[in-house]
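>>> Compute the structure for the input listed below.
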Amino acid sequence: MDWLKEAVDYGIIWGLVFLSFISVGIAIERHLLYRHINLEKFSDRKSLEMVLTRKLHLIATIGSNAPYIGLLGTVCGIMLTFYSMGRDGFMDTGKIMVGLALALKATAVGLCVAIPSIVLYNLLLRRVKVLMMNWEIRNGREGV
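Next up is the predicted model:
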């Protein structure tokens, strides 16, 4: 069961860190696009909306699933702790606390990935709505 500790530490936690970089990277790319987009280039609303919303679903997916991935790490860490307690029969509290700390670390990392991802998603979605409204005002069309 020692492989489980490594799986939680290196698999789940580093996986969450990687997802965090993806989320922030996409958010930066989208922000730069929104700053320099030329709304006059688009003749119809749907093509503009497709360009503006591209990749936003990835940020939302990362933000909504990161807590669950962290929870998976928590469950694995607690399982590891109980397994070690059962195998050894008698354990000192130090070993128990190390296993529980590993479990809580996975939860904390999951939340640290999810919260900024959801905030970034909402900020970018608001910017998309503003750009869409500006396009509609310039072109004299109402949204569908």
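>>> drop to CA atoms for contacts and neighbour counts, all remaining ones
Noted.
>>> Which SSE is immediately downstream of the host helix or strand of Phe18?
Using DSSP states H and E, Phe18 maps to helix 14-36. Remark: after helix 14-36, the chain's next helix or strand is helix 45-53, criterion DSSP H and E.
>>> Taking helix 14-36 as reference, get the angle to that following helix.
Computed with axes from the mean of the first three to the mean of the last three C-alpha atoms, to 10 degrees, the direction of helix 45-53 lies at 130 degrees from that of helix 14-36.
>>> helices and strands around whatever helix or strand comes next after helix 45-53, which ones?
For helix 45-53, the following helix or strand on the C-terminal side (DSSP H and E) is helix 56-88. In terms of contacts (3 or more C-alpha pairs under 8 Å, 6 or more residues apart in numbering; DSSP states H and E), helix 56-88 is packed against helix 2-6, helix 14-36, helix 93-139.
>>> next up, for comparison:
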Amino acid sequence: MEFLKAYLDFAVFGLLGLMGFIALWITLERLFFYRRIRLQEYTHPEKLNIALTHNLTTLSTIGANAPYVGLLGTVLGILITFYDLGQGHSIDTGAIMLGLALALKATAAGIAIAIPSIMAYNGLMRKIDVINALYRADYPSAEK
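The predicted structure is shown next:
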């Protein structure tokens, strides 16, 4: 239990930090790609759609799972607090409440990663819809 106590925050916040970095990286990469895309290079609408949606599943997965990673950190933090309490250590009420409050920071961090990730995903999906509509309007003879 001491190992978990010592490394829980590093593991949870490290994983959430990595998820946040990947989400930001994908979002920026996609925005730059959409800005420089040349529709005339695509001969088929499905090839265009494949290029447009590249890595968006990863972004959606990060947005959907970041709260669960945070919740896992919270549950483990509460487990540690109750374990310490059950060991018979003389812990005052303030220390218990502090341990529980600190455990909740992992959930807050997970939500803080999830909200912008899902917002970015939804914004990028809207941009894909616009690009596909422009493609259909500008190249109606493209193979369908």
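>>> looking at the helices and strands packed on helix 56-88 of the first structure, which is buried most?
Across those, averaging neighbours per residue (mean count of other C-alpha atoms under 10 Å) puts helix 93-139 on top, at a mean of 18.
>>> Just send the helices and strands packed on helix 56-88 of the first structure back as a markdown table, with distance to Ile59 of the first structure too.
Below are those laid out as a markdown table (distance: least, C-alpha to C-alpha, whole Å):
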| stretch | distance to Ile59 of the first structure |
| --- | --- |
| helix 2-6 | 27 |
| helix 14-36 | 5 |
| helix 93-139 | 6 |
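>>> So which of the ones you listed is nearest His57 of the first structure?
Nearest of those to His57 of the first structure, taken as C-alpha to C-alpha: helix 93-139 at 8.5 Å.
>>> compared with the second structure, how much does that closest one deviate?
Relative to the matching residues in the second structure, helix 93-139 of the first structure has an average distance of 0.9 Å after the fit, by mean C-alpha distance after the TM-score superposition for the first structure.
>>> check contacts around Leu104 of the second structure.
Each residue near Leu104 of the second structure by C-alpha atoms under 8 Å, 6 or more residues apart in numbering is listed here: 74, 77.
>>> what does Tyr68 of the first structure give?
Counting by C-alpha under 8 Å, 6+ apart, Tyr68 of the first structure has contacts Gly110.
>>> What's the separation between it and Arg35 of the first structure?
Separation of Tyr68 of the first structure from Arg35 of the first structure (C-alpha to C-alpha, to the nearest Å): 33 Å.
>>> so how much does the helix holding Phe18 of the first structure differ from the second structure once superposed?
Relative to the second structure, helix 14-36 of the first structure is 0.5 Å off (mean C-alpha distance after the TM-score superposition for the first structure).
>>> Now do that helix: which elements does it pack against?
helix 56-88, helix 93-139.
>>> okay, and the shortest one goes to which residues in the second structure?
By that I understand helix 56-88 of the first structure. Aligned using TM-score structural alignment, helix 56-88 of the first structure spans residues 56-88 in the second structure.
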